[in-house]
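Student: Have a look at this fold, sequence not included:
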């Protein structure tokens, strides 16, 4: 989707009026309960701006078009990192060109707009801003989008998902919130409860990529996703683990 169309969408649908995500899915959840001590609890930041997510529901994967979901809360999510990793979901492989857009909410034109390599497998994907040479300034809100281009001549038909991210100034995060800079199960829990959604989710996805059949890790991710209303993606993720374990 071109930046002009995205700007038009935001002009028509203000931040506080974007449709809330009501993810629906008929897929069964695994009948395995994680220990309550293992479940990360996400606490939204005090500076709470609702309805910041674009897209967000998983309606079903039987159609011809892929579905894209940004793995973000429906408000401005926080990170402590200058070059965070963004996570998103693709329901099926696609031949549509994919594009990533990053914009400073204070500016008209995007900071970056470029192609994204098409994943060969469906599921949860990662996009590392460091590899793109992108750095977030502290205390500034940035919008980001993943778009599937269905028709280059008709940008309004693009499939779009995205969210809003803000970086906490490093020294303030360390002093005021004791953000955890390591990546393990404990840091996922601590960063989630401190409100650092992007850092908790990116670390959890990294751990799962290293151990894709680790059921407790998958249940931790599903719990976080459900806490921000992304039930369909959480259940898809758990079901894919169930199939892989057979």
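Tutor: Thanks, I have it. Nothing here was measured: the structure is a model prediction, and the numbers come from that model.
Student: For the rest of this, base every contact and every neighbour count on C-alpha atoms.
Tutor: Noted.
Student: quick one: the spatially most central residue of the chain and residue 170, what's the gap?
Tutor: Taking CA atoms, centre = their mean, the centroid of the chain lies closest to residue 71, which sits 2.2 Å from it. Look at residue 71 and residue 170: by CA to CA, to the nearest Å, they are 23 Å apart.
Student: One more to weigh against that first structure:
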């Protein structure tokens, strides 16, 4: 059975109408596909039982490699229930392998939007290098949940204007494809644990960008995973505003 990945007419209308007032996130022009390390993240049940919806989802591009201009980016995810999580960061080597950077970080994750900046004791990330971050939720039933995303650190454009208000700054990041910087900036003007209006629109834009234009090379399982992620992101955009 072939599964066609499309956003609904209603969803596209809502995205378009809101974008008329506020520019959304535009992914990098060259959308590099993720490696097999990230593609291994698949469909899984919730933490408590098989019928529960996702309790953990990374708020970053997963169907392609995201970008940031920060040497110490902020990593952001959503938890629907409080839980203990383990964070790990990896760097890709020249031969395409990954090596862990620093030690795993254990922390209590609250219900809502959670953030973690690269600790000061860890070296800054390098412009031009690609990285993978991973969040693992420890479930009481042993059915742990794992989410991964890949990103690159790129140089700051010389055309960037530093003298902008918060909304303009967010749009500047978003329009240039710097997802991590745009979402991180948007949370500065939102309530704790929430996305806020600007962050919510960024998540909707992200959902739209995760919808591939060509599904011919994807397996049925991969298509299901992507479609489920798009639906989850749209729910997050609405429910955690």
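Tutor: Thanks, I have the structure now. Predicted model, so just to flag it, every value in this text is computed and none were measured.
Student: Would you mind reporting the TM-score between them?
Tutor: TM-score of the superposed chains, computed with TM-score structural alignment, normalised by the length of the second structure, equals 0.67; 202 aligned residues with a CA RMSD of 3.7 Å.
Student: before we move on, the earlier item: the residue nearest to the centre of the first structure is in contact with residue 88, isn't it?
Tutor: Yes: contact criterion CA atoms under 8 Å: residue 71 of the first structure and residue 88 qualify, at 5.1 Å.
Student: contacting residues for the aligned partner of residue 116 of the first structure in the second structure?
Tutor: Correspondence of residue 116 of the first structure to the second structure, assessed by TM-score structural alignment: residue 106. For residue 106 of the second structure, the contact set (CA atoms under 8 Å, 6 or more residues apart in numbering) comprises 84, 85, 86, 87.
Student: ditto for residue 154 of the second structure
Tutor: Applying CA under 8 Å, 6+ apart to residue 154 of the second structure gives the contacts 67, 68, 69, 127, 128, 129.
Student: Neighbour-wise, which one of those leads?
Tutor: Highest neighbour count within these, by other CA atoms under 10 Å: residue 67, with 25 neighbours.
Student: Quick one: map it onto the first structure.
Tutor: In the first structure, the residue matched to residue 67 of the second structure (TM-score structural alignment) is residue 78.
Student: Next: residue 179 of the second structure.
Tutor: That one, residue 179 of the second structure, aligns with residue 197 by TM-score structural alignment.
Student: Its match and residue 158 of the first structure, how far apart?
Tutor: Distance, residue 197 of the first structure to residue 158 of the first structure, by CA to CA: 27 Å.
Student: who's more crowded, these two?
Tutor: Relative neighbour count places residue 197 above the other of residue 197 of the first structure and residue 158, with 26 against 19, counting by other CA under 10 Å.
Student: correct me, but residue 180 of the second structure touches residue 60?
Tutor: Yes: using CA under 8 Å, residue 180 of the second structure is in contact with residue 60, at 7.2 Å.
Student: Give me the common contacts of these two.
Tutor: Shared contacts of residue 180 of the second structure and residue 60 (CA under 8 Å, 6+ apart): residue 66.
Student: ok, back up a step: tell me which of the contacts of residue 154 of the second structure are still there in the first structure?
Tutor: Retained in the first structure: 67, 68, 69, 127, 128, out of the contacts of residue 154 of the second structure (criterion both residues aligned by TM-score structural alignment, their matches' CA atoms under 8 Å).
Student: Can you add secondary structure and distance to residue 36 of the second structure and give those residues back as a markdown table?
Tutor: Shown next, in a markdown table, are these (DSSP: H, G, I helix; E, B strand; the rest coil; distance: CA to CA, whole Å):
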| residue | secondary structure | distance to residue 36 of the second structure |
| --- | --- | --- |
| 67 | strand | 18 |
| 68 | strand | 21 |
| 69 | coil | 24 |
| 127 | coil | 22 |
| 128 | coil | 20 |
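Student: Same list, those, but as JSON lines with distance to residue 136 of the second structure please.
Tutor: JSON lines is the format used below for those (distance: CA to CA, whole Å):
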{"residue": "67", "distance to residue 136 of the second structure": "22"}
{"residue": "68", "distance to residue 136 of the second structure": "22"}
{"residue": "69", "distance to residue 136 of the second structure": "25"}
{"residue": "127", "distance to residue 136 of the second structure": "26"}
{"residue": "128", "distance to residue 136 of the second structure": "26"}
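Student: Name the nearest of the residues you listed relative to residue 234 of the second structure.
Tutor: Taking CA to CA as the measure, residue 234 of the second structure lies nearest residue 67 of those, at 21.3 Å.
Student: so how many other residues sit close to residue 179 of the first structure?
Tutor: A total of 23 residues lie near residue 179 of the first structure under the criterion other CA under 10 Å.
Student: again but with residue 185 of the first structure, I slipped
Tutor: Under the neighbour criterion other CA under 10 Å, residue 185 of the first structure is assigned a count of 18.
Student: Tell me the residue in the second structure aligned with it.
Tutor: Aligning on TM-score structural alignment places residue 185 of the first structure opposite residue 167 in the second structure.
Student: For that match, which three-state class applies?
Tutor: Of the three states, residue 167 of the second structure takes helix under DSSP: H, G, I helix; E, B strand; the rest coil.
Student: Check residue 124 of the first structure too.
Tutor: Secondary structure, three-state DSSP: residue 124 of the first structure is strand.
Student: who's in contact with it?
Tutor: Here residue 124 of the first structure is in contact with 87, 88, 89, 90 (CA under 8 Å, 6+ apart).
Student: rewinding a little: residues touching the match of residue 179 of the second structure, list them.
Tutor: By CA under 8 Å, 6+ apart, the residues touching residue 197 of the first structure are 42, 72, 73, 77, 78, 79, 191.
Student: and if you look at residue 81 of the first structure?
Tutor: Counting by CA under 8 Å, 6+ apart, residue 81 of the first structure touches 136, 167, 168, 170, 199.
Student: Of these, which belong to strands?
Tutor: Mapping the contacts of residue 81 of the first structure onto strands (DSSP state E) picks out residue 167.
Student: and residue 190 of the second structure, how far is that from residue 65 of the second structure?
Tutor: In this view, residue 190 of the second structure and residue 65 of the second structure are 26 Å apart by CA to CA.
Student: Of the two, give the one with the bigger neighbour count.
Tutor: Just comparing residue 190 of the second structure and residue 65: by other CA under 10 Å the higher neighbour count belongs to residue 65, 23 against 16.
Student: That one and residue 32 touch, don't they?
Tutor: Yes: in terms of CA under 8 Å, residue 65 of the second structure counts as a neighbour of residue 32; the distance is 5.5 Å.
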